[in-house]
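[1] Could you look at this predicted model? Sequence included:
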Amino acid sequence: MKDWWQATFLQGRQNVIITDTKGYPVQISYGEKGKGKPLILLHGMGNWSYNWRYSINPLSQHCRVICFDAKGYGFSEKPVSRREDNGHQIIELARIIQELCDEPPVIVAESLGGLVALSLAQEYPHLVGRLIVVNVPIFAEKLPHWAMWILAQTPIEIIETIDTLRLTYLLAPLFREIMAMERRQVLYDPSVLSQEDIYWIAYPFIEFPGTIVKVAEELQIAAREIAKWQEKKPNLLSKIQSKLSAIECQTLILWGQQDSWFPASHADKLHKYIPHAKLQILPNCCHDASIGSSQEVNQAIVEFLQETNFL
């Protein structure tokens, strides 16, 4: 099968080295397409740049689109010997922007990526030109899927053993089928997911040791944060919620009307907290909006950037 990076980006897959929150160099994989002002596409939990496959070309007609895999995901480095600190994604996103952008970019972020982007806009406002968040778990009260819960509860040593034995590689056909079943559940029209899509969605989990460990680690951090929030103990989620009114940049909130993970009522609540925000509900759309409603998402992004004089 043809290399997705090479087929999508003129220069194929590129790499940039940043310093992570523990002071270690880490390699981040990315691709870019188009010219003009920078626009960064940020994926969610368990995904990688491929999830934005329907947005890269349309948005590159207007901006310099930069699509990267967060540390531990996709083709980026997976430092399994180091445990992550809560909130590391925020600092690492800031450092990626500083390396790749010569002016504040548009940040388009989906699901967990949206939560990271909201915090970035609070802590590093000078690094955000415009903010677009899609189906963001800002008011999540639990992990939304049973598989996430299992990974969050499983000792990391067991997951490391599974990863070391390369069980996903040995059982690749079964693993792809399971992932396909689960991904179709977050799509309004499951038929849009092709066999090629399934191959690439599962690719990092099958081919790159460390992927499952890093995703499980992030889920365990998320589970602890939700537990602290429920117990009214200090937590990052409450901190982000309490500072939503401090977000200064023009913001677009996109939300799937049928999102079963994080209901559209959360979108209304988020909209009320952010001063310069516009809300758009996407009809016939579940959680995976970048795939299931890509045309509507792309159109909404372009119109928003035109309305706010970014383009």
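    Noted; the coordinates are in hand. Here the structure is a predicted model, which is why all the values come from computation and not from measurement.
[2] make it CA atoms for all contacts and neighbour counts henceforth
    Noted.
[3] Flag every buried residue along the lengthiest helix in the chain.
    When the chain is parsed with DSSP state H, its longest helix is helix 211-230. By neighbour count with 16 or more other Cα atoms under 10 Å, helix 211-230 contains the buried residues 211-223, 225-226, 228-229.
[4] how far out from the middle of the chain is it?
    For helix 211-230, the distance from its own C-alpha centre to the chain's C-alpha centre is 15 Å (Cα atoms, centre = their mean, to the nearest Å).
[5] And for stretch 46-54?
    8 Å.
[6] Contacts for it next, please.
    Here stretch 46-54 makes contact (Cα atoms under 8 Å, 6 or more residues apart in numbering) with 30, 41-43, 67-70, 73-75, 200-201, 215, 290-291, 294-295.
[7] Weed out the non-buried ones from the residues you listed.
    Applying 16+ other Cα under 10 Å to the contacts of stretch 46-54, the neighbour count classes 30, 41-43, 67-70, 73-75, 200-201, 215, 290-291, 294 as buried.
[8] Which of the contacts of stretch 46-54 fall within helices?
    Cross-referencing the contacts of stretch 46-54 against helices under DSSP H gives 200-201, 215, 290-291, 294-295.
[9] now, the most widely separated pair of these?
    Farthest-apart pair in the ones in helices among the contacts of stretch 46-54 is Val215 and Gln295; separation 28.6 Å (Cα to Cα).
[10] got the contact list for the residue lying closest to Gln27 once chain neighbours are set aside?
    Closest residue to Gln27 apart from its sequence neighbours, by Cα to Cα, 6 or more residues apart in numbering: Ile17 at 4.6 Å. Shown in contact with Ile17 (Cα under 8 Å, 6+ apart): 25-28.
[11] okay, now the one to match up with it:
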Amino acid sequence: MVDHETWSDEQSATTVSVDGHDLEIAYHEAGPADADEPPVVFVHGIPTWSYLWRDVVPPVAEDRRTIALDMAGYGNSAMDDGFDRSIRAQEGVLEALLDDLGLEKIALVAHDIGGGVALRFAAHNPGIVDQLVLSNAVCYDSWPVEFVSNLGLPATADIDRDELEGRLDAAFVEGAYGESDPEFVDGMKAPWLTDEGHLSLVRNAVATNTNHTTEIEYGAIDAETLLLWGEDDVMQPYSYAERLADDIDDAELAPLSAAYHWVPEDRSEAYAERLREFLAGAEP
């Protein structure tokens, strides 16, 4: 387990062009670069960043090359106040990053609004996404939730740092199953506790747009799909995983008990084990 400072130090960065904006995108890379199987790309949600995958990436990287990106406006990626941060735009970020890294086929693992990004990308690029793993992902009309909507209110840009930190504490503590790891909570909050990060978080929340998941043609997704879902989540309920299983042809439900919204953190060991089985094509 690494702390968020170490994770940041291990990241690389590249510049991609999306909607006419040149954006620096940070990503964490691990695992064998010469692995025979496609790389595993991890996409986080809001208000998280790639550090969400801190306990999942290392076991997966024992066998596969892994790339965990910070979406535009998140983590250590560009945060300046002049570009779109919507799911549609983040799909463009993902596409540009894969092109920059020369990746023609991937396994895609995503959580929360990162799941919305992954769903769009998989529907639009069936030849690239070989395997798809969705965890408590936004889809259809399942979002935005009240906490995120409130982050996007104009007044949120003017609250003091202590109040912002209190709201984030509540989200990460209340959205977890059982006692939260203080290191996880501190790591998740860290990017937002600067003036630039504070404003970027508000802009990210404002950019949430349900139209970007209601318009997806879910039946166009042909990737082998695992719905690795914390079944006690109230923000993205398990019923949406069941709906996805009905609409995606090759989809398997994999509920994880004793897990709320932050399932890669709540059940990191079980999550990583089931993920590795799926990636290897093994029966659970």
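    Cool, the structure landed. Worth saying up front: this structure is predicted, and the values here are computed from it rather than measured.
[12] re earlier: what strand or helix carries the residue mapped onto the residue nearest to Gln27 of the first structure from the second structure?
    Applying TM-score structural alignment, one finds that Ile17 of the first structure aligns to Thr15 in the second structure. For Thr15 of the second structure, the element it lies in under DSSP states H and E is strand 11-18.
[13] now Leu39 of the first structure
    When secondary structure is defined by DSSP H and E, Leu39 of the first structure falls within strand 38-42.
[14] how much does that strand stray from the second structure?
    For strand 38-42 of the first structure, the mean deviation from the second structure after alignment is 0.9 Å (mean Cα distance after the TM-score superposition for the first structure).
[15] Tell me the helices and strands packed up against that strand.
    Using 3 or more Cα pairs under 8 Å, 6 or more residues apart in numbering; DSSP states H and E, the elements in contact with strand 38-42 of the first structure are strand 64-68, strand 106-110.
[16] can you rerun that using 10 Å?
    strand 25-33, helix 56-60, strand 64-68, helix 88-100, strand 106-110, helix 112-123, strand 130-134 (3 or more Cα pairs under 10 Å, 6 or more residues apart in numbering; DSSP states H and E).
[17] so how far does the longest one sit from its counterpart in the second structure?
    Which is helix 88-100 of the first structure. Mean deviation for helix 88-100 of the first structure: 1.1 Å (mean Cα distance after the TM-score superposition for the first structure).
[18] what distance separates that helix from the middle of the whole chain?
    Between the centre of helix 88-100 of the first structure and the centre of its chain there are 14 Å (Cα atoms, centre = their mean).
[19] The first one now?
    From the chain centre to the centre of strand 25-33 of the first structure is a distance of 15 Å (Cα atoms, centre = their mean).
[20] And stretch 103-115 of the second structure, by the same measure?
    8 Å.
[21] Pull out the buried residues from it.
    Here stretch 103-115 of the second structure shows 105-115 as buried, counting by 16+ other Cα under 10 Å.
[22] just to revisit the earlier point, tell me what angle the strand holding Thr15 of the second structure forms with strand 21-30.
    Strand 11-18 of the second structure and strand 21-30 are oriented at 150 degrees to each other (axes from the mean of the first three to the mean of the last three Cα atoms, to 10 degrees).
[23] ok, back up a step: against which helices or strands is the longest helix of the first structure packed?
    With contacts taken as 3+ Cα pairs under 10 Å, 6+ apart, helix 211-230 of the first structure sits against helix 146-153, helix 156-164, helix 195-207, helix 236-242.
[24] which parts of the first one are buried?
    In other words, helix 146-153 of the first structure. Buried-residue list, helix 146-153 of the first structure, by 16+ other Cα under 10 Å: 148-149, 151-152.
[25] what would those look like in TSV with distance to Ser242 of the first structure?
    Shown next, in TSV, are these (distance: Cα to Cα, whole Å):
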residue	distance to Ser242 of the first structure
Met148	26
Trp149	26
Leu151	29
Ala152	26
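[26] quick one: which of the residues you listed is nearest Thr8 of the first structure?
    Relative to Thr8 of the first structure, the closest of these is Met148; by Cα to Cα it sits at 30.0 Å.
[27] ok, the closest one - contacts?
    Residues counted as contacts of Met148 of the first structure (Cα atoms under 10 Å, 6 or more residues apart in numbering) are 45-46, 215-216, 218-220, 222-223.
[28] now for these, which pair is the farthest apart?
    Using Cα to Cα, the two most remote members of the contacts of Met148 of the first structure are Gly46 and Ala223, lying 15.0 Å apart.
[29] Give me the distance between Arg176 of the first structure and Phe205 of the first structure.
    Per Cα to Cα, to the nearest Å, Arg176 of the first structure is found 10 Å from Phe205 of the first structure.
[30] Compare the two (neighbour count), which wins?
    Ranked by neighbour count (other Cα atoms under 10 Å), Arg176 of the first structure and Phe205 place Phe205 first, with 25 against 21.
[31] Who are the packing partners of the host helix or strand of Ala7 of the first structure?
    Here Ala7 of the first structure, judged by DSSP H and E, is contained in helix 4-8. Here helix 4-8 of the first structure touches strand 25-33, going by 3+ Cα pairs under 10 Å, 6+ apart.
[32] ok, average deviation of the strand it packs on from the second structure?
    Compared with the second structure after the fit, strand 25-33 of the first structure shows a mean deviation of 1.0 Å (mean Cα distance after the TM-score superposition for the first structure).
[33] elements contacting that strand?
    Applying 3+ Cα pairs under 10 Å, 6+ apart, one finds that strand 25-33 of the first structure contacts helix 4-8, strand 14-19, strand 38-42, helix 56-60, strand 64-68, helix 88-100.
[34] Now render these as CSV, adding distance to Asp189 of the first structure.
    Formatted as CSV, these follow (distance: least, Cα to Cα, whole Å):
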stretch, distance to Asp189 of the first structure
helix 4-8, 23
strand 14-19, 33
strand 38-42, 23
helix 56-60, 21
strand 64-68, 25
helix 88-100, 31
